[in-house]
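Asker: Below is the sequence, then the predicted model.
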Amino acid sequence: MLLEQGAIIWAVDPFKDNGEGRPWLVIGNSEAPFHGEQYICLALTSKTYHDEALPLREDDYDDAPLSMQSHIMPWSVATIERKDIERYVTAVGRHPLEKALERLGRYIDIDD
C-alpha cells in the first residue's frame, strides 16, 4: 500500500505500550527515505483540550469525514511502519495538510 500526503490511516500508536491504535495523518512524501515502508505522520485526536490542535471540518476531507470530530496534533510526529498500519481510513485536502505542516515548521524553527 503506497500512501500519499494527506492520507489518514489507522495504526498502532508507538507512544503507547498496550498496542492501541489511533488515526494518523500522513505528512511525508515520496522524497522521504523508505517512503512506502515507513510514513512520517502526525497524530489525530478527538480530545478538545489541546489548544494548539487543529480541528478538521467536514469540508477539509477529500473522502468521507472521520466518524468523530478530530483534530491534528502538529507536535505529535511519528514514523509509522507499514506493518503497523491496520487500514486506510480517508484523506484530507491540501489546506489542512499545509496548515499542519506550517505549524510543525514553527515548532522546529523552519524559515519560510
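Answerer: In hand now; what should we look at?
Asker: all contacts plus neighbour counts: C-alpha atoms, from now on.
Answerer: OK.
Asker: how about Ala7, what does it touch?
Answerer: Neighbouring residues of Ala7 by C-alpha atoms under 8 Å, 6 or more residues apart in numbering: Leu25, Val26, Tyr88, Val89, Thr90, Ala91, Val92.
Asker: and those residues as JSON lines, adding neighbour count, distance to Arg103 and secondary structure?
Answerer: What follows is the contacts of Ala7, written out as JSON lines (neighbours: other C-alpha atoms under 10 Å; distance: C-alpha to C-alpha, whole Å; DSSP: H, G, I helix; E, B strand; the rest coil):
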{"residue": "Leu25", "neighbour count": "28", "distance to Arg103": "14", "secondary structure": "strand"}
{"residue": "Val26", "neighbour count": "25", "distance to Arg103": "15", "secondary structure": "strand"}
{"residue": "Tyr88", "neighbour count": "15", "distance to Arg103": "24", "secondary structure": "strand"}
{"residue": "Val89", "neighbour count": "16", "distance to Arg103": "23", "secondary structure": "strand"}
{"residue": "Thr90", "neighbour count": "18", "distance to Arg103": "22", "secondary structure": "strand"}
{"residue": "Ala91", "neighbour count": "23", "distance to Arg103": "19", "secondary structure": "strand"}
{"residue": "Val92", "neighbour count": "23", "distance to Arg103": "16", "secondary structure": "strand"}
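Asker: Included below, for side-by-side comparison, is a second structure:
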Amino acid sequence: MPYTRGEVVWGPEPFKSVVRPRPWVVLSNEKHPFHGEEYLAATLTTTKRKEVIEIKEEHWIEGGAPKKSYVAPWVIITLKHGDIQEKIGKLKLDFLEKVVEDLKSYISRKND
C-alpha cells in the first residue's frame, strides 16, 4: 500500500557514515512520478535551529515522535518504498504547507 502525503516514516539515513534509520515526512502526493515506488520526503530532527519548523502536538493527526521534533525543509530525499521500515504517524496537511513553502523559498529563482 502506498504511503501518502504527511505520513512520517522510518527510512534510511544516507548522510551519515553509520547507516541507521531516521524519521522522514512524505511531501509528495499521488502525482509524483513512480508514486508507490518512491516518495519525496523531508527529514525530522531533534536539533533545534532557527530555520527548522517545530512540530507541535496539535500538528499530528496520528502517532507522534518520541522526542521534541522539527522538520528541516532543506533536507530532502527520494525514499524508495522498499527502504521504508514503518510508518510512525501522520502530520496535518496544513502543517506541511509551511514546510513546502519554506522549501520553495530555498529553490525559487524569485530572489536571484
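Answerer: Received it, and whenever you're ready, just let me know what you need. Only a predicted model underlies this, so the values are computations on that prediction, with no experimental measurement involved.
Asker: And the TM-score between them?
Answerer: The TM-score (TM-score structural alignment, normalised by the length of structure 1) is 0.92; 110 aligned residues with a C-alpha RMSD of 1.3 Å.
Asker: thinking again about what came up before, looking at the contacts of Ala7 of structure 1, spot the one nearest Glu52 of structure 1.
Answerer: Using C-alpha to C-alpha, Leu25 comes nearest to Glu52 of structure 1 of the contacts of Ala7 of structure 1, at 16.1 Å.
Asker: Not counting its neighbours along the chain, what's nearest the residue most central in space within structure 2?
Answerer: Against the mean C-alpha coordinate of structure 2, by C-alpha atoms, centre = their mean, the closest residue is Val25 at 2.3 Å. Counting by C-alpha to C-alpha, 6 or more residues apart in numbering, Val8 is the residue found nearest to Val25 of structure 2 once chain neighbours are left out, at 4.3 Å.
Asker: contacting residues around stretch 26-33 of structure 2?
Answerer: Stretch 26-33 of structure 2 is contacted from outside by 3-9, 35-36, 39-42, 96, 100, using C-alpha under 8 Å, 6+ apart.
Asker: how close does the longest strand along structure 1 sit to structure 2?
Answerer: Under DSSP state E, the strand in structure 1 containing the largest number of residues is strand 71-81. On superposition with structure 2, the mean distance recorded for strand 71-81 of structure 1 (mean C-alpha distance after the TM-score superposition for structure 1) is 0.3 Å.
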